[in-house]
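*Asks:* just the structure for this:
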Amino acid sequence: MARTIVITSGKGGVGKSSISVNLACALANQDYRVCLVDADLGLKNLDVMMGLENRVIYDLKDVVDGRCTMDQVLIKDKRCASLYLIPACKTLQFGDFNLEYMQTLVDHFKHQFDYILIDSPAGIEKGFQYAANCADEAIVVVNLDLASIRDCDRVVGLLMKKGIGNISMIVNRLNEDYIQNKTSLTLRDATEILSLPLLGIVYEDAHMIAANNRGVPVYFDDRSILRECFCRIARRLNGENVNYTVSRKKTFLQKLFQK
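*Replies:* Next up, the predicted model:
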């Protein structure tokens, strides 16, 4: 039975979809069967970020309209044999997609995969509600700025109201220099405000932008520290007691938690 996890954020632009794609790749490369669901209807980004846009034959709208079966909508990843994507559709609106159907779709795949990761729309609107209702766990993605964390706090409250108790946090685009210069909040600030366990950290790195533009997840870039970030996040998600990824500044990781 799959662990069904919604990946969400309080606001757009924090890198939530990049986290979803690369965490899915990391889990698949640890021999887990992973289904990544692009639930951000109207945007349709994940297939492009994974370099799969030319392989999309059917999408969620085709399933809703009965033009294909649920199994036919799955796209197998080019690089990970155990990773599949369910692509969104730019023309499908949430008014055309009821909650029961979304739940049926997720339930259909629960016995085929170890993980179902649902990339949710940011914020607290209808799309988030649909995605969260289908999940048993949640990962919230934040940046170390007050607006991101405050908006995320509202999302955490809604997740708890839906009965999702297993909620963890990934801090994305962490910049050591900003923390040292006190122009950024710290990891301790984020954990104290949100009262959530820290699943992992992802450093700010230009390789992420380049990877997204190439349609090749940064997980596959051995030059970037981000590969190790996602490997460790995947291992921690599976209950392993591993440290957070060590910064390029080897003595700096402990200082990140300081005020």
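*Asks:* when you work out contacts or count neighbours from here on, use the C-alpha atoms and nothing else.
*Replies:* Will do.
*Asks:* helices of the stretch 151-259 of the chain, start to end?
*Replies:* Using DSSP state H, counting those that start in this stretch, the helices found in the stretch 151-259 of the chain span residues 176-180, 187-194, 206-214, 226-237.
*Asks:* now do the longest one: which elements does it pack against?
*Replies:* Going back to what we said before, that points to helix 226-237. Here helix 226-237 touches helix 16-28, strand 198-203, going by 3 or more Cα pairs under 8 Å, 6 or more residues apart in numbering; DSSP states H and E.
*Asks:* structure for this one too, so we can compare:
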Amino acid sequence: AMQGYRVVLVDADIGLRNLDVVLGLENRIVYDMVDVAHGRCRLRQALIRDRRFENLYLLPAAQTKDKTAINPEQVKELCEQLKEESDFVILDCPAGIEQGFRNAIAGADKAIVVTTPEVSAVRDADRIIGLLEASEIRNPVLVLNRIRTKMVKAGDMLDVDDVIEHLAIDLLGIVPDDESIIVSTNKGEPAVLNSYSKAGEAYRNISRRIAGEEVPLMNLDNGGGFIGRVRRLLGLRTG
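*Replies:* Model prediction:
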């Protein structure tokens, strides 16, 4: 949205919505996606425009319903309507592989798998990738979140190279662990607005790559070590 694209964020986590809080929009919700799916309002009535970004909208999840309040066909129909007037429709998929997951991926053409460099998280990501491919969502890409360079160097956290090799999917971006994210979330302010946040910079870079730009990976350790190896692996320049 900062680049001028019309973007709609869809919170697909029925019953446990949180995108509204992260964006600071929780007090502006009147209708949600379940209301739209059941004909209680028009889609346009449920969309909330972010006042900081002219082209950013949120379709909130229902807070008092459960995942069975909507089905995959209804989610797909909502997304088809949103695609007609948007450059990007981004669905925030709930954790797990149950009904909420099946609902969310029904409306998706592509997938971004977000995980952390921990053994259990990588194993879960591998399972998710298999389910995505079984649902004919091909070539998912990876965002590796909350990287702690010192722990990686000490051998206490998985190396990015090892995660990529295990999951066998393309790397879209890396995000360093950053305490400012907690502050931004609690304030309801997107981290991308914080020019001093390394994680915010990483998110901005990821969004530019999604839009088709060639953006080098963030230099977390001055080009050496595991990030340097990832750069060489992907043929990316340093800096």
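*Asks:* any idea what the TM-score comes out to?
*Replies:* Superposed pair, TM-score by TM-score structural alignment, normalised by the length of structure 2: 0.92. Supporting alignment: 230 aligned residues with a Cα RMSD of 1.5 Å.
*Asks:* ok so, going back, okay, the helices and strands packed on helix 226-237 of structure 1 in TSV with distance to residue 110 of structure 1 and mean neighbour count next?
*Replies:* Shown next, in TSV, are those (distance: least, Cα to Cα, whole Å; neighbours: other Cα atoms under 10 Å):
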stretch	distance to residue 110 of structure 1	mean neighbour count
helix 16-28	16	24
strand 198-203	23	22
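*Asks:* between these, which one is nearest to residue 152 of structure 1?
*Replies:* helix 16-28 (11.9 Å; Cα to Cα).
*Asks:* average offset between whichever helix or strand comes after that closest one and structure 2?
*Replies:* Downstream of helix 16-28 of structure 1, the next assigned helix or strand under DSSP states H and E is strand 34-38. On superposition with structure 2, the mean distance recorded for strand 34-38 of structure 1 (mean Cα distance after the TM-score superposition for structure 1) is 0.3 Å.
*Asks:* contacts for the helix or strand following strand 34-38 of structure 1?
*Replies:* Once the chain leaves strand 34-38 of structure 1, the next helix or strand it forms, by DSSP H and E, is helix 46-49. With contacts defined as Cα atoms under 8 Å, 6 or more residues apart in numbering, helix 46-49 of structure 1 is touched by 17-18, 21, 38, 53, 56, 85, 87, 211-217.
*Asks:* also stretch 119-126 of structure 2?
*Replies:* Contacts to stretch 119-126 of structure 2, defined as Cα under 8 Å, 6+ apart, come from residues 113, 114, 115, 116, 158, 163, 167.
*Asks:* next one: stretch 55-72 of structure 2
*Replies:* 1, 4-17, 19-20, 29, 31-34, 37, 46-50, 99-100, 102-107.
*Asks:* then stretch 116-123 of structure 1?
*Replies:* With Cα under 8 Å, 6+ apart as the test, stretch 116-123 of structure 1 has contacts from 2-12, 16-17, 20, 24, 34-41, 106, 110, 127-128, 131-132, 135, 151, 155.
*Asks:* just the buried residues of the residues you listed.
*Replies:* The neighbour count (16 or more other Cα atoms under 10 Å) marks 2, 4-11, 16-17, 20, 24, 34-41, 106, 110, 127-128, 131-132, 135, 151, 155 as buried among the contacts of stretch 116-123 of structure 1.
*Asks:* where along structure 2 do the strands fall?
*Replies:* In structure 2, the strands defined using DSSP state E lie at 7-11, 48-49, 56-59, 88-92, 112-115, 141-147, 170-176.
*Asks:* switch the helices of the stretch 151-259 of structure 1 over to a markdown table; also include distance to residue 95 of structure 1.
*Replies:* Compiled in a markdown table, these are given as follows (distance: least, Cα to Cα, whole Å):
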| stretch | distance to residue 95 of structure 1 |
| --- | --- |
| helix 176-180 | 42 |
| helix 187-194 | 32 |
| helix 206-214 | 30 |
| helix 226-237 | 33 |
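*Asks:* of all these, which one is nearest residue 257 of structure 1?
*Replies:* helix 187-194 (4.8 Å).
*Asks:* whereabouts in structure 2 does the closest one align?
*Replies:* Aligned using TM-score structural alignment, helix 187-194 of structure 1 spans residues 160-167 in structure 2.
*Asks:* stretch 231-238 of structure 1 now?
*Replies:* The alignment of stretch 231-238 of structure 1 onto structure 2 (TM-score structural alignment) covers residues 204-211.
*Asks:* contacts for the matching stretch?
*Replies:* Contacts for stretch 204-211 of structure 2 (Cα under 8 Å, 6+ apart): 172, 173, 192, 214, 215.
*Asks:* nearest to residue 54 of structure 2 among those?
*Replies:* Closest approach between those and residue 54 of structure 2, by Cα to Cα: residue 192, at 15.2 Å.
*Asks:* gap between residue 214 of structure 1 and residue 201 of structure 1?
*Replies:* For residue 214 of structure 1, the distance to residue 201 of structure 1 equals 23 Å [Cα to Cα, to the nearest Å].
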